[in-house]
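A.B. asks: I would like to see how this sequence folds:
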Amino acid sequence: MADYPPMVSLRVDNDLFAGRDEGYTSGVGLTLVSPNLRDYVDDPCLPAPARLVNRYLEWLQPEGFEQQNMVVTVGQGIFTPGDGTRRDLIVDDRPYAGALLVGFGYNARQDNRLRTTQLLIGMVGPASLAEKTQRLIHKFTGSDNFEGWDHQLHNEPVLNLVHERLWRSEVRPVGGGSLQWDAISHAGGAIGNLHTLANTGLELRLGHRLPDDFGSSPVRPAGSNTAPTRTGPELSGWSWNAYIAIDARWVLRDMTLDGNTFRSSHSVDREPLVGEAAVGFAVTRGRTRFALARYFRTREFKGQDERPSYGSFTITHAF
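C.D. replies: Reported below is the predicted structural model:
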């Protein structure tokens, strides 16, 4: 626990950071990261409820790796069309939708290789509380309310499985100074009624005292310091890095665009191939890390007026 302390991370996404209010309009996630574990069932570093859950999820847990940890996330995402003043159904724009999810993730590391598996359960529809959350945010920011929530997707339980493999290059110096760079590639996919897709991509980082992890992008399953490290986190001094990242996805299902699985609902004609790019900056001081990023995505459905864009910030603290 002293060498590999547990961490808590808060991530906030919002397209207001990009000067707009549509599409993936808002998201928030609270993540708890365990220390490196001996195992997932008996290790006393895990609280009793986590060990109990892990007895039922042994089929997800990796074996035979040098380092491993458990990640628990609670998050909400909100999706809206572009015109929030209309009360009628906007047939040629994305549906109103919200998702409230709990994720149980398992990371396992061997040298510069990582595998991460995450099980997501939750709800889409009014039970996600997306409408109430958006109204609260807009009241706080002084923005107008969106008026078309009567047309949001129906309540539907969510069950999704996400898996990725990541490979990190060796850290290399830049010239003779203190700057360093590395590259982190990834490939994986998801299957379930919320998302079914395959993806691959790359992240490049440049900075001072690069962290021994698998990426600074907080939307990645093992990003923002959630992966196990070989040396433990750096608990003193400053470090920083800038990064660029790309991800390409072959999307077979996206409930927020395709509509409910078992009931008739609003839907649009989804694009099967979607690309995303991110630019960001992360800084660490002692036990606290702050990351800021801007994301740019290609159009997700046919007839979409503008390419999606949103901003994100993450605060992570090691105890």
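A.B. asks: C-alpha from now on. contacts and neighbour counts both.
C.D. replies: OK.
A.B. asks: in this structure, which helix has the most residues?
C.D. replies: Looking across the chain with DSSP state H, the single longest helix is helix 130-141.
A.B. asks: Mind listing residues that contact it?
C.D. replies: Here helix 130-141 makes contact (Cα atoms under 8 Å, 6 or more residues apart in numbering) with 26, 76, 77, 78, 97, 98, 99, 100, 144, 145, 146, 149.
A.B. asks: what separates it from the chain centre, distance-wise?
C.D. replies: Remark: helix 130-141 is offset 21 Å from the chain centroid, using Cα atoms, centre = their mean, to the nearest Å.
A.B. asks: And this one, please, so the two structures can be compared:
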Amino acid sequence: MKLIFSTLSTALLLLAPARGRAEAPTTAGTLGIYVENDAFAGTDRYYTSGVKISWTSRDLSHLSGTPHASMLLPLFDLLPGVHDTNYQKNVIHSIGQDIYTPDDTETFTPSPTDRPYAGWLYVSNGVVWKTDRVRNILVMDIGVVGSWSLAQEAQRYVHDVRGFDHPNGWDNQLHNEIGITLAYERVWRWPHLVKRSGLEWELLPHAGATAGNVKDYANVGGEFRIGLNLPDDYGTPSIGPSSAAATPVDGALGADRGWFPLGFHLFARVDGRAVAHNIFLDGNTFGSSPSVGHNVFVADLSAGFVINWRNTKLAYALVYRTKEFSAQIAPQVFGTVSLNWTF
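C.D. replies: Below you'll find the model as predicted:
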């Protein structure tokens, strides 16, 4: 428990605004709130809940321009091109929790072929370096799997509020384990929109990789969006190791905007992953634990809509995820709601 409170305290300190040293910003940054749940699709199994609160700094000419980056600068200094003056930079801090359960939550002894109970409580630190055409993001997640993740308590609380029965098999969840992941992703935007006003469309392909004792995979995909007054950002991803609050392009690199600040667009997104390891399916790294093994190829297909006011946006999407393990009875559908507020 001391580790949990220490982790949460560190996250709150990182998210808190700092004073002095930085130049007067055009914005203070972007706060992102993400909620994902399979209740949107009328189910309560597998990846059943995800929540994440993320903050990204304003656009920076230099990473040393904000005290939020100070303790991570030795790592950031090693990144190729991150100090190129052609790139804008953002520092990222997040905290989140994911909850996983089997299909049958009534039994006290889950089937060995069903998905294990598991939780993941984590904090994230990272950096973005971007232009008006391409964005790079590198994020490190540090957290805990097992009872330390407080997944059982969080799910019990939500079920009590909604008047649902408690799942009965949490005594069989994965063992406590500290987890670390390092995720990199690159996103492109095409075509180059010099003015974001009126009806436009945009394609945002992406590619990346994640490594660590929690998940190991390579991913590729893209997002297509069409609508009125598109936001000057890099799309609307679901919760994942490389996801963070929106990082809209600002200042001299920002596109011209029309006089009408309200926008609306529809989007469709695909992300395909070649998975080498997934602790939530393969079980704990050390010692015996429940496990079912993972499918090598997994894909997410999502569709939704966004309402944006300047660089602040509200998004909703339904996500279709292909089977993640061989005995899974059906692909999964869950909903995702996000609010990104640039202030």
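A.B. asks: What's the TM-score once they're superposed?
C.D. replies: Once superposed, chain against chain, the TM-score is 0.91 (TM-score structural alignment, normalised by the length of the first structure); 311 aligned residues with a Cα RMSD of 2.2 Å.
A.B. asks: mind listing what's buried in the longest helix of the first structure?
C.D. replies: 130, 131, 133, 134 (16 or more other Cα atoms under 10 Å).
A.B. asks: thinking again about what came up before, how about the contacts of helix 130-141 of the first structure, which pair is most distant?
C.D. replies: 100 and 144 (23.1 Å; Cα to Cα).
A.B. asks: more crowded one of those two?
C.D. replies: residue 100 (25 against 11; other Cα atoms under 10 Å).
A.B. asks: To which residue of the first structure is residue 227 of the second structure aligned?
C.D. replies: Under the alignment by TM-score structural alignment, residue 227 of the second structure pairs with residue 207 in the first structure.
A.B. asks: wait, I meant residue 318 of the second structure
C.D. replies: Counting by TM-score structural alignment, residue 318 of the second structure lines up with residue 294 in the first structure.
A.B. asks: any idea which element residue 338 of the second structure lies in?
C.D. replies: Assigned by DSSP states H and E, residue 338 of the second structure falls within strand 332-342.
A.B. asks: what span of the first structure lines up against that strand?
C.D. replies: Using TM-score structural alignment, strand 332-342 of the second structure pairs with 308-318 in the first structure.
A.B. asks: Give me the distance from the matching stretch to the chain's centre.
C.D. replies: When distances are taken as Cα atoms, centre = their mean, stretch 308-318 of the first structure is centred 9 Å away from the chain's centroid.
A.B. asks: go on, stretch 261-274 of the first structure?
C.D. replies: With Cα atoms, centre = their mean as the basis, stretch 261-274 of the first structure stands 21 Å off its chain's centre.
A.B. asks: In the second structure, which residues correspond to it?
C.D. replies: Mapped onto the second structure using TM-score structural alignment, stretch 261-274 of the first structure covers residues 285-298.
A.B. asks: who touches that stretch?
C.D. replies: With Cα under 8 Å, 6+ apart as the contact definition, stretch 285-298 of the second structure has outside contacts at 112-116, 172-175, 213, 272-283, 321-326.
A.B. asks: can you give me the helices in the stretch 151-300 of the first structure?
C.D. replies: Listed in chain order, the helices of the stretch 151-300 of the first structure (DSSP state H, counting those that start in this stretch) span 255-258.
A.B. asks: Need the counterpart of residue 165 of the first structure in the second structure.
C.D. replies: By TM-score structural alignment, residue 165 of the first structure lines up with residue 186.
A.B. asks: out of all of them, which strand in the first structure is the longest?
C.D. replies: Ranked by number of residues, the top strand in the first structure under DSSP state E is strand 238-254.
A.B. asks: so where is stretch 150-157 of the second structure in the first structure?
C.D. replies: The aligned range for stretch 150-157 of the second structure is 129-136, by TM-score structural alignment.
A.B. asks: cool, stretch 111-121 of the second structure as well?
C.D. replies: The aligned range for stretch 111-121 of the second structure is 90-100, by TM-score structural alignment.
A.B. asks: buried ones in that stretch?
C.D. replies: The neighbour-count check on stretch 90-100 of the first structure (16+ other Cα under 10 Å) flags 90, 92, 93, 94, 95, 96, 97, 98, 99, 100 as buried.
A.B. asks: which two from those end up farthest apart in space?
C.D. replies: Applying Cα to Cα across the buried residues of stretch 90-100 of the first structure, the maximum distance is between 92 and 100, 25.1 Å.
A.B. asks: hang on, the earlier thing: the strand holding residue 338 of the second structure vs the first structure, average distance?
C.D. replies: Mean deviation of strand 332-342 of the second structure from its aligned counterpart in the first structure after superposition (mean Cα distance after the TM-score superposition for the first structure): 0.9 Å.
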